[in-house]
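# The amino acid sequence is not available; the structure is as follows:
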């Protein structure tokens, strides 16, 4: 039995009947809407959209609570929000399409109660769909995330946003008698949410999709609340202005939304702060240089140490080395070298493992050899050759070797004698370093690393 039939029978004093049970107590319309009809399908569509998108980008978030919640937030904002608005819009025009809007107007319940009875089941199913995807994403991250924890408040704000977009869409569906209104609203909502992400300034933060990824930052305690009040206030004002008997009550949520909007635009990027672990490190002091990884990813330390084991073995006994490889924001200190970037996820690091340990070790060797190069050192052929020789000896790279072979074949084919001579000189320099006995090489490398920060190419020891 439809809502309108139930409402009409109740108003006429006739108890609702069912074919299986005869006369029985009327089922509340809200329960009927929740159990069948459009609402479950809307929830399924949102769940499928979010789940497929999250699964397709799993390498970029699986392994970090912050990145997981950040990706879920952006996905639910940019895709879930427009889809929820479209679902609400389509459902809002149901009576018009069925030509029962005049019958609805004669029902016993007031306009606001009728509106909420029709719209809240769709919003509830969409919020439940988000919750299912959020739980699934958290379960997928659990096995790989080694630090921090998921935050509840951003997830609640995302769910509130989807509910608000559903209600706004329902109002549009009631007001706009146009069948393409739902897809048009979805496209318009996507643009309205997505375009501000490319802007700068406080106004850009009014779009929930403009929030930064939460890998190394977390929102201040009131940020999710302000976001919910901003979007939820607009939705509540639209609902009350459309369906409430006292239209002026819409001013209350509208005022709250305006206050939240001012707070968001005035605060801007200060709504997020550095993660407490982002400036901390976990170190292995058994090797030299010591190896440190960011405290957000402590489980990566054994993986990184294994990748750099060949490099640290070759540096055993060498003096004038940096104290450690460091892994935190900002430039390394004078006695430190920069560990190759582990983030953003999906590049060097995927699901708690290095994607290319050889390339990672090669980049680490680069950060040691001539670790603060300047133009004079880079432009000096001899000093530059020494730097590249040390890098290649510390961490031989198949990719660099293949590039060198390709360049040599190309130079031979083109008759480029200068390039051939340069490549032969590079090979000879590597051969001389490899031919040294252990003590001689340690002494030479100690002299070399004493000049690693120097911009004077004349100080670089000859090879």
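In hand now; what should we look at? Quantities reported herein were computed from a predicted structural model and do not represent experimental measurements.

# contacts, neighbours, all on C-alpha from now
Noted.

# The stretch 151-300 of the chain: helices as residue ranges?
Per DSSP state H, counting those that start in this stretch, the stretch 151-300 of the chain carries helices over the ranges 152-175, 181-194, 223-243, 251-267, 300-307.

# Show me which positions of the last one end up buried.
Judged by neighbour count using 16 or more other Cα atoms under 10 Å, the buried positions of helix 300-307 are 300, 301, 304, 305, 307.

# which residues in the chain form strands?
In the chain, the strands defined using DSSP state E lie at 17-18, 22-23, 217-219, 272-274, 281-284, 290-294, 324-326, 336-338, 349-350, 353-354.

# who touches the third one?
Residues outside strand 217-219 that contact it (Cα atoms under 8 Å, 6 or more residues apart in numbering): 66, 271, 272, 273, 274, 275, 278.

# Identify the residues contacting the residue nearest the centre of the chain.
Nearest to the mean C-alpha position of the chain, counting by Cα atoms, centre = their mean, stands residue 71 at 3.4 Å. Residues near residue 71 by Cα under 8 Å, 6+ apart: 54, 61, 213.

# If we use 10 Å, what do you get?
Residue 71 is in contact with 53-54, 57-58, 60-62, 65, 77, 137, 212-215, counting by Cα atoms under 10 Å, 6 or more residues apart in numbering.

# Which among those count as buried?
When the contacts of residue 71 are checked against 16+ other Cα under 10 Å, the ones flagged as buried are 53-54, 58, 60-62, 65, 77, 137, 212-215.

# would you turn those residues into a markdown table with distance to residue 315?
As requested, those are arranged in a markdown table below (distance: Cα to Cα, whole Å):
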| residue | distance to residue 315 |
| --- | --- |
| 53 | 45 |
| 54 | 43 |
| 58 | 37 |
| 60 | 34 |
| 61 | 35 |
| 62 | 34 |
| 65 | 36 |
| 77 | 50 |
| 137 | 42 |
| 212 | 40 |
| 213 | 38 |
| 214 | 37 |
| 215 | 33 |
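
# And stretch 441-453, what's buried?
Buried, per 16+ other Cα under 10 Å, within stretch 441-453: 441, 442, 444, 445, 446, 447, 448, 449, 450, 451, 452, 453.

# residues making contact with that stretch?
By Cα under 10 Å, 6+ apart, stretch 441-453 touches 314-322, 334, 367-374, 386-387, 390, 432-436, 438-440, 457-463.

# next up, a second structure to put side by side with the first:
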């Protein structure tokens, strides 16, 4: 009887790096980063959703949380073999210590960095429907992701070296506190090297800052990994030299790493009204609804002379012939997700800004009555009725003042259109002073 040869089917053995990346702790670590950042971003969404610059700043500042979290995840993974008591067994395998280190550490670094990128992508998508101008900003995202991955590698080194289960939570706390202290301290030398250094929405990095920051954080992490697991530890000198070179560039640049966004100082105007309405170029899409909110004021001011040429959304004292438009920023107050939160309050503040009066130490009753009548005619304060009701229950002097204000408001409203335009023209001629003697009495 002849023997039958059965062909052997080759058994495909998955690469250990793939097994670690697909199963186990690494995907959980990435999901933890996404979930944690998601909760933080949702909780503060009113302050960034709707502005590309605010979203970019919020994502960069969230590194203060994602870096310690990634370091803790790497530390926990680094102590896995000790917890399983398989260190001696791993010592008998053919693979070198560095290969074993990378097979365990790289998946956590990849997944935590991917978690940060996913959170950033979701935040960008959440901003897109409400953005009112400008453009998406991705400048800091790559450098931040590399910093998160580097933190995971450094945490892995700590987890292998420190024989305690408390190493991971303690490292997370220490990282958060340390980065927080660096962020709140005088920038000095540490500021340019701090991957979680806080920025404002008007800050834009120079094009090479993310590359230099990535070289600093990645070089430091690779140097620690090679020094911990490589057979020839001298190879750690190469990434260490790269980290030192990147750090030198960052420190020497200092404040030059960031510059102000030019769009924050550029105004876009709607000149179809008098005064014209101007906002920052980053929020040009807000002009139609601001124009609608102020339409009652601009409609009542047709034909009136001596008005400011425009309202401007500026962060400084307006200059003639400008008036201060109520500020749109910071988001979360007068603007949330691309919409005015209280158009009536916004209109009243814009009407009050037309007076452009300095702080008068001793305002006269005539001045107060005239200002109140103009504000009430153009855009009444949302609290006007409450104030009148309160004064009506007050002292005799308060009741008399309330009667004077109401009478002046009524006279201004019932004037002939031409007479009212002349009176308002005389009134606005005194704007910027503490004297209304040239204004006819009401």
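Right, received. Where do you want to start? The shown structure was predicted, so the numbers you read here are calculated from the model rather than taken from an experiment.

# returning to what we had before: what about the contacts of stretch 441-453 of structure 1, which are in helices?
314, 367-368, 386-387, 390, 432-435, 438-440 (DSSP state H).

# For residue 151 of structure 1, state which of those is nearest.
Nearest to residue 151 of structure 1 among those, counting by Cα to Cα, is residue 367 at 35.6 Å.

# out of the helices of the stretch 151-300 of structure 1, nearest to residue 143 of structure 1?
helix 300-307 (13.2 Å).

# Which residues does the closest one contact?
Contacts to helix 300-307 of structure 1, defined as Cα under 10 Å, 6+ apart, come from residues 144, 146, 282-284, 287, 290-295, 308-309, 311-312, 339-340, 342, 349, 352-354, 356-362, 364.

# Give the aligned equivalent of residue 35 of structure 2 in structure 1.
Matched by TM-score structural alignment, residue 35 of structure 2 corresponds to residue 48 in structure 1.

# ok, now which ones touch that match?
Applying Cα under 10 Å, 6+ apart to residue 48 of structure 1 gives the contacts 42, 54, 129, 130, 133.

# Of those residues - the most surrounded one?
Among the contacts of residue 48 of structure 1, the one with the most neighbours (other Cα atoms under 10 Å) is residue 130, at 27 neighbours.

# Of the contacts of residue 48 of structure 1, which belong to helices?
42, 54, 129, 130, 133.

# Redo these as a markdown table? Include distance to residue 399 of structure 1.
Formatted as a markdown table, those follow (distance: Cα to Cα, whole Å):
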| residue | distance to residue 399 of structure 1 |
| --- | --- |
| 42 | 50 |
| 54 | 32 |
| 129 | 46 |
| 130 | 44 |
| 133 | 40 |
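
# out of these, which one sits closest to residue 227 of structure 1?
residue 130 (17.2 Å).

# Show me what that closest one aligns to in structure 2.
So residue 130 of structure 1 corresponds to residue 116, using TM-score structural alignment.

# Return the distance of its match relative to residue 244 of structure 2.
Counting by Cα to Cα, to the nearest Å, the gap from residue 116 of structure 2 to residue 244 of structure 2 is 26 Å.

# What sits closest to the aligned residue in structure 2 for residue 144 of structure 1 if chain neighbours are left out?
Aligned counterpart of residue 144 of structure 1 in structure 2: residue 130 (TM-score structural alignment). Nearest residue to residue 130 of structure 2 in three dimensions, chain neighbours excluded: residue 50, at 4.5 Å (Cα to Cα, 6 or more residues apart in numbering).

# likewise residue 263 of structure 1?
residue 226 is the one closest to residue 263 of structure 1 (Cα to Cα, 6+ apart), at 7.7 Å.

# wouldn't that neighbour be in contact with residue 260 here?
Yes: here residue 226 of structure 1 reaches residue 260: they are 5.3 Å apart, a contact under Cα atoms under 10 Å.

# Number of residues surrounding the match of residue 144 of structure 1?
Neighbour tally, residue 130 of structure 2, other Cα under 10 Å: 17.

# Next: residue 324 of structure 1.
22.

# same question, residue 432 of structure 1
12.

# Please report the distance of it from residue 381 of structure 1.
For residue 432 of structure 1, the distance to residue 381 of structure 1 - Cα to Cα - is 17 Å.

# Contacts only, for residue 389 of structure 1.
Counted by Cα under 10 Å, 6+ apart, residue 389 of structure 1 has contacts 369, 383, 396, 426-434, 463.

# Pipe those into TSV and attach distance to residue 111 of structure 1 per row.
As requested, the contacts of residue 389 of structure 1 are exported to TSV (distance: Cα to Cα, whole Å):
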residue	distance to residue 111 of structure 1
369	74
383	81
396	75
426	83
427	84
428	87
429	85
430	83
431	87
432	89
433	86
434	86
463	88
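
# nearest to residue 92 of structure 1, of the residues you listed?
residue 396 (65.0 Å).

# Now do the contacts for the closest one.
By Cα under 10 Å, 6+ apart, the neighbours of residue 396 of structure 1 are 310, 311, 358, 359, 361, 362, 365, 389, 390.

# Closest one of these to residue 84 of structure 1?
For the contacts of residue 396 of structure 1, the nearest to residue 84 of structure 1 is residue 359 (43.7 Å; Cα to Cα).

# my guess is that closest one meets residue 349, correct?
No: with contacts counted by Cα under 10 Å, residue 359 of structure 1 stays clear of residue 349, the gap being 11.9 Å.

# residues bridging contact with the two, i.e. touching both?
Joint contacts of residue 359 of structure 1 and residue 349 (Cα under 10 Å, 6+ apart) do not exist.

# how many neighbours does residue 208 of structure 2 have?
12.

# right, and residue 82 of structure 2 touches residue 75 too?
No: when contacts are counted by Cα under 10 Å, residue 82 of structure 2 is not listed as touching residue 75 (11.8 Å).

# who has more neighbours, the two?
residue 75 (33 against 16).

# mind listing what the more buried one touches?
When contacts are counted by Cα under 10 Å, 6+ apart, residue 75 of structure 2 touches 69, 105, 108, 151-162, 165-172.
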